[in-house]
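[1] next input, structure requested:
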Amino acid sequence: MTTVKYLFLAAVAVPMVGACTASTDKPAAQNCTGTFDFADRVETLGSNSRFDAELREVAAGTEGAKLIDITRAAGWTDGWERLVEVRASTKEADLNDKAGTPGQCWKNLPTTGHRDGPEQGYYLFVDKGKPVQVVSWSGNKKPLEVRGRGALTAETLLVPAQWHDKLEPAP
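    Take a look at the predicted model:
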């Protein structure tokens, strides 16, 4: 007499706690020290349009001004310590490094770079490692050029850029 033995295999699904999301490969929300959404237009420090107008007024002149003086002239409060330019090419790790915001997660970072049409980006204001406010800019309407400087501080002297209607950090 022949004996037949059967072997059954069972597949078990085990959830992964704290894993990255499949679609974006970004850390799960519980791994973030905070989340900041660039689509939120809360003007905690003051009016974005007044800040933009002050930048343009100083850029049209011949003298420079400290960034803190520009924000104060726009009627802003002093609740910030650095400004970081956020462009379409900005990576989250680089942003956290420049902004001094370790572990911060970001939503709605700019995606339109200069090859896709008018470039879009933000000036991000940060205070004590927390994002406070953003001011958006687009294409050639960008009033402040920060590129390559990392973060600007309140004491950064901004001067009119030669042959442009914008400001840049003094050399």
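[2] going by C-alpha atoms from here, please, whenever you check contacts or count neighbours.
    Fine.
[3] following the strand or helix carrying Ile70, which helix or strand comes up?
    Taking DSSP states H and E as the definition, one finds Ile70 inside helix 67-73. Using DSSP H and E, the helix or strand that directly follows helix 67-73 along the chain is strand 82-86.
[4] what comes up buried for stretch 94-108?
    95-96, 98-106 (16 or more other CA atoms under 10 Å).
[5] so of the residues you listed, which ones are in helices?
    Taking DSSP state H, the ones among the buried residues of stretch 94-108 that sit in helices are 95-96, 98-99.
[6] possible to save the buried residues of stretch 94-108 as JSON lines with distance to Lys128?
    Shown next, in JSON lines, are these (distance: CA to CA, whole Å):
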{"residue": "Leu95", "distance to Lys128": "15"}
{"residue": "Asn96", "distance to Lys128": "13"}
{"residue": "Lys98", "distance to Lys128": "13"}
{"residue": "Ala99", "distance to Lys128": "10"}
{"residue": "Gly100", "distance to Lys128": "8"}
{"residue": "Thr101", "distance to Lys128": "8"}
{"residue": "Pro102", "distance to Lys128": "11"}
{"residue": "Gly103", "distance to Lys128": "14"}
{"residue": "Gln104", "distance to Lys128": "13"}
{"residue": "Cys105", "distance to Lys128": "16"}
{"residue": "Trp106", "distance to Lys128": "17"}
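[7] one more to line up against the first:
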Amino acid sequence: MDDDDPVRLRRINLQNGGVLTPLSHGTIPTNRKEIEVRLPIALLGAVAMSMTLALTGCRANDSEPSAATCPSQVFDLQSTETPLGPPKELIRVFNQAVDQQVPVTTLAEMTSSAGWSSNWDRVIFIASAMTDAHLKRESGTDLTLACFDGLPGRSSNSDLVSPHATVFLSDGKPVQAVWWSGQNPSLDFGGQSFLTPETVFRYNPNRRVMEAE
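    Now for the predicted structure:
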């Protein structure tokens, strides 16, 4: 059979899984010799492209920052367990202090009035805008946001304050969370990054809150 036989050329083309493409001068390869010359060139080009994509992918993966990990056990902010005491009682005590315009008190006195245990030593504030850097600074530990499930979300209404949680810690570990919602929660951190049992609260008549100082 002649090298230029069209039926044989079509079979060679299909076996190689390709489509006949023009040569550099714009013509279609028409015989076996031209096809055999073009095929290795096409394969070399495909291999080079694959290696380029693989190297590019490796560089992209190397540049991606690693996600923060939790150095301890993950704590669920939505947990219903109350090892320190009922959250509703603590909220009630603070609301009552506002209603009675209590001039001054401490956080230890407030938690005691709520019937809470004293097995905690620090309280931090977790809101939707919290970052790992803020969390580490306020908790005085290496805790990250990865250490918490059920983090606060942003309110769909920009005019409303997003709910937030106060987390009671003991030796740097989360023990219990209390959620506060509404436009003006009765417990206010004031300018404090964290609270301790000795933190003083004063009634703020302008904002009608118990404000830490």
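[8] show me which of the ones in helices among the buried residues of stretch 94-108 of structure 1 is closest to Ala151 of structure 1.
    For those, the closest approach to Ala151 of structure 1 (CA to CA) belongs to Lys98, at 5.9 Å.
[9] surely that closest one and Ala151 touch.
    Yes: using CA atoms under 8 Å, Lys98 of structure 1 makes contact with Ala151 at a distance of 5.9 Å.
[10] that older thread, now do the buried residues in the helix holding Ile70 of structure 1.
    The neighbour-count check on helix 67-73 of structure 1 (16+ other CA under 10 Å) flags 67-71 as buried.
[11] ok, now stretch 197-211 of structure 2?
    Those would be 197, 199-204, 208-211, for stretch 197-211 of structure 2 by 16+ other CA under 10 Å.
[12] aligned partner of Ser158 of structure 2 in structure 1?
    Ser158 of structure 2 maps onto Arg115 of structure 1 when the alignment is built from TM-score structural alignment.
[13] check Ala133 of structure 2 too.
    Under TM-score structural alignment, Ala133 of structure 2 pairs with Ala93 in structure 1.
[14] after superposition, how close is the strand or helix carrying its match to structure 2?
    For Ala93 of structure 1, the enclosing helix or strand under DSSP H and E is helix 92-99. When structure 2 is overlaid, helix 92-99 of structure 1 sits 1.6 Å from its aligned residues on average, using mean CA distance after the TM-score superposition for structure 1.
[15] name the helices or strands packed onto the biggest helix by length in structure 1?
    When structure 1 is parsed with DSSP H, its longest helix is helix 48-60. Under the contact criterion of 3 or more CA pairs under 8 Å, 6 or more residues apart in numbering; DSSP states H and E, helix 48-60 of structure 1 touches helix 67-73, strand 157-160, strand 167-169.
[16] perfect, that will be all.
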